[in-house]
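1. My questions are about this predicted structure, shown below with the sequence.
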Amino acid sequence: MSTKIVIENLIKIYGKKHIAALKLFREGKTRDEILQSTGNVLGLADVSLEIGKGELFVIMGLSGSGKSTLVRCINRLINPTSGHIYIDGEDIAHVDEKRMREIRLKKISMVFQRFGLFPHKTVAENVGYGLKIRGVDTSHRRQKALETLEVVGLEKWADYKPTSLSGGMQQRVGLARALATDAEILLMDEAFSALDPLTRGEMQDELLRLQKELQKTIVFISHDMQEGMKLGDRIAVMKDGAIVQLGTPEDLVINPVNDYIKGFTEEVNSAQVIRVGSVISKKVSLKIGQDSISSGLKKMLNHNLQFIYVVDDQNKPIGLVKKKNLESSLKQGKEDIKTIMETDFPIVDTYTCLEDIFYLYKQGFPLAVIDEKKEFQGMVKAVDVLTSLGEPN
């Protein structure tokens, strides 16, 4: 994945004495000490991160953590006090306002928490508003608006006013407006937090569907860990203007760096976050054409296995054998694994969530785990899953 956004040593201080406050920060003073000495608030405390092209990157934190300040610095609705913000290699933290307007028109769109729709304009006019500012003529604006509304399932509502729509539908209009400009980057600041829980879940699913199709670079702000875990390829958790931990949802659940992160993740359903690839217990296998029944039994005894998978010469699983069948066949003088190999076995890829695999254990077999190339990565027993979910942070 190539890098789309790079943020380096970003600092934001609110207040008139920002130079003095910046000096104190660089001397190692805390946020509270800076506030007490200068009356200024440290909004961002030396933030550095990279966001990949096509990544859905979530920034989380409690109120006052700096998450909204950070996303607003990315499109310069807030000007940073110090540091750099690179978009496609261009440091937009230090461009003039004319260039910044061009960047906002062409590269960055924003979806707001409260929809931000014009009540006197139709849905189609709202969606086409960014194109109007860009100077696109009326007929092309209308065409693009209708095409984008179709993407979010609202083409039939094009000529209605926003007040005729439900909250979820209005947020879809806001999302369509952001998409209509074909901006490469979407900034979404608490975009779904004003919605009821059911509609919020539907909008999360809609965003994931659209992202799979459009592959935008999305920076999504949220205070809800369940939402962040569901949406984010990676998550940055902030506190007091700084990033406390940055990683995949799985990283945060399995390896929280401190009690603050533990507190954030303790209510998360781990089965929806932890991936199969993290709980593989045994990687040993038998290779067709190389291993015999006797060598296979030896491997199983060495690794204390009751089941073992058989792979072909491309390391793809093609069957499973049971220890008791190997022992029985060996007594009969057989050596061909194919004669006792079962070909109806459960298989799953490394990226599948644990919640989605429970039903596969109905056959009583461990699961064969494969990667994106369909190659065997190991197996996962039911006890491995239960152990991983039972371990406290």
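-> Yep, that arrived. Everything quoted here is computed from the prediction, not taken from an experiment.
2. From now on I want contacts and neighbour counts done on CA atoms only, so please keep to that.
-> Fine.
3. Run the chain-centre distance for stretch 98-116.
-> Chain-centre distance of stretch 98-116: 22 Å, with C-alpha atoms, centre = their mean, to the nearest Å.
4. Below is an additional structure, to be compared with the one above:
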Amino acid sequence: MTEAAQDQALRVDGLWKIFGARADKIIGTPDAELGRAELKERTGCVAAVKDVSFTVAPGEVFVVMGLSGSGKSTLVRCLTRLIEPTAGTVVLDGQDITSASEARLRDLRRHKVSMVFQHFGLLPHRQVVDNVAYGLEVRGVKKTERRARAQELVDLVGLTGYEHSYPDQLSGGMQQRVGLARALANDPAILLFDEPFSALDPLIRRDMQDEVVRLQAELQKTAVFITHDLNEALKLGDRILIMRDGEVVQVGTPAEIVAQPADAYVRDFVSDVPRSHVLTLEYVMRPPEPTDSLEGPVMDPDVVVRQAARAALSSAHPVQVVRDGELVGIVDDDAILRVVVAEESVPA
């Protein structure tokens, strides 16, 4: 395995999923360049995923977002061949998913991947602890061992005391915590989330987002998270891939997407985002000058403007932005205020 491959928990190259008769004959022809509506009119086929490529680093939360019909849910199902791709390759944890035999694929799904869906899929006749342990049971783990592991996960996701409850005795948010614990029980190489919180009430949804953030800080799991909600994407994602009509529109960090939208479609998406909550100092700093005071607070360029604002505005000297011991920029009060005041002036 090359050094580059070792830095990739997941690599997707040229992935296509076209639904319809003779779908595999379209790729490589002029029809493949048509828009979705034109392709359907001409051939009767629908390109749900169109030549998508990306990589995910170990421990990264990679968010795929787009509106309904953008292809994001089809994409995540292609990653484990729950839906068979029409073309392209998926390499997960060094294993080529797209060329794997059925037996090998089943093994990869059991040991390398866990999925969390919008619909919890809990077994109603089993207690919480046994729902969490179900994947271990399928793998043949002994009852005492799998129950001990399940109890650890029940505690981890904040359900201590509910291990002997049944799913219908739990709220929607609690049921999704069971689903999350079950996904973690196998210690998978990668977690795939397909809009897991979209059916939850807004307050419960926010709690579950906070739970994912907390668990990620503790466990550092690699995850691909599907959502149609931009605020959720910005909160959870280390990087975000935005899809439209099956194609990739932009891939970048939350700050990159808000500061440098690729086109009008993305610009529209991010127009109402509070910029101080997303932009980092890297996007508001100016080059240092010989006359600058070097007595101000020292911060990393990846610090979010909102987090930096209090220290910056309370200091008599500008913020020094330092990367790897080198002064790379200066952020003065005006730079902070331009971001904060601008977003406060946007009509609600």
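-> Happy to help now that I have it. All values reported here derive from a predicted model rather than from experimental measurement.
5. In the stretch 51-200 of the second structure, mark out all the strands, start to finish.
-> For the stretch 51-200 of the second structure, the strands defined by DSSP state E, counting those that start in this stretch cover 61-65, 87-92, 95-96, 113-117, 190-194.
6. scratch that, the stretch 151-300 of the first structure is what I was asking about
-> Under DSSP E, counting those that start in this stretch, the stretch 151-300 of the first structure gives strands at 185-189, 217-222, 234-239, 242-247, 286-287.
7. would you turn these into TSV with mean neighbour count and distance to Leu44 of the first structure?
-> Formatted as TSV, the strands of the stretch 151-300 of the first structure follow (neighbours: other C-alpha atoms under 10 Å; distance: least, C-alpha to C-alpha, whole Å):
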stretch	mean neighbour count	distance to Leu44 of the first structure
strand 185-189	23	16
strand 217-222	24	15
strand 234-239	23	9
strand 242-247	19	6
strand 286-287	22	54
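8. related to what we said a few turns ago, highest average neighbour count across the strands of the stretch 51-200 of the second structure?
-> Of all the strands of the stretch 51-200 of the second structure, strand 61-65 carries the top mean neighbour count, a mean of 27, counting by mean count of other C-alpha atoms under 10 Å.
9. Contact partners for the nearest residue to Leu305 of the first structure once chain neighbours are set aside?
-> Once flanking residues are discounted, Leu305 of the first structure sits nearest to Lys323: 7.3 Å by C-alpha to C-alpha, 6 or more residues apart in numbering. The neighbourhood of Lys323 of the first structure, defined by C-alpha atoms under 8 Å, 6 or more residues apart in numbering, consists of Leu297, Met300, Leu305, Gln306, Phe307, Ile308.
10. swap in Ser48 of the first structure?
-> For Ser48 of the first structure, the contact set (C-alpha under 8 Å, 6+ apart) comprises Val6, Ile7, Glu8, Asn9, Leu10.
11. Check whether Gly246 of the second structure really touches Val49, as I assumed.
-> Yes - using C-alpha atoms under 8 Å, Gly246 of the second structure is in contact with Val49, at 4.2 Å.
12. list residues touching both of these two?
-> With contacts taken as C-alpha under 8 Å, 6+ apart, Gly246 of the second structure and Val49 have Gly71, Lys72 as neighbours in common.
13. From Leu67 of the second structure, how far off is the residue mapped onto Leu214 of the first structure from the second structure?
-> Aligned by TM-score structural alignment, Leu214 of the first structure pairs with Leu219 of the second structure. For Leu219 of the second structure, the distance to Leu67 of the second structure (C-alpha to C-alpha, to the nearest Å) stands at 30 Å.
14. Kindly report the same for Asp302 of the second structure.
-> Per C-alpha to C-alpha, Asp302 of the second structure is found 28 Å from Leu67 of the second structure.
15. need the contact list for Arg139 of the second structure.
-> Residues counted as contacts of Arg139 of the second structure (C-alpha under 8 Å, 6+ apart) are Arg110.
16. Ignore what I typed, I meant Glu38 of the second structure.
-> For Glu38 of the second structure, no contacting residues are found, by C-alpha under 8 Å, 6+ apart.
17. Ok, Tyr160 of the first structure next?
-> Each residue near Tyr160 of the first structure by C-alpha under 8 Å, 6+ apart is listed here: Thr122, Val123.
18. does Val41 of the first structure really touch Lys17, like I thought?
-> No - using C-alpha under 8 Å, Val41 of the first structure is not in contact with Lys17, being 9.8 Å away.
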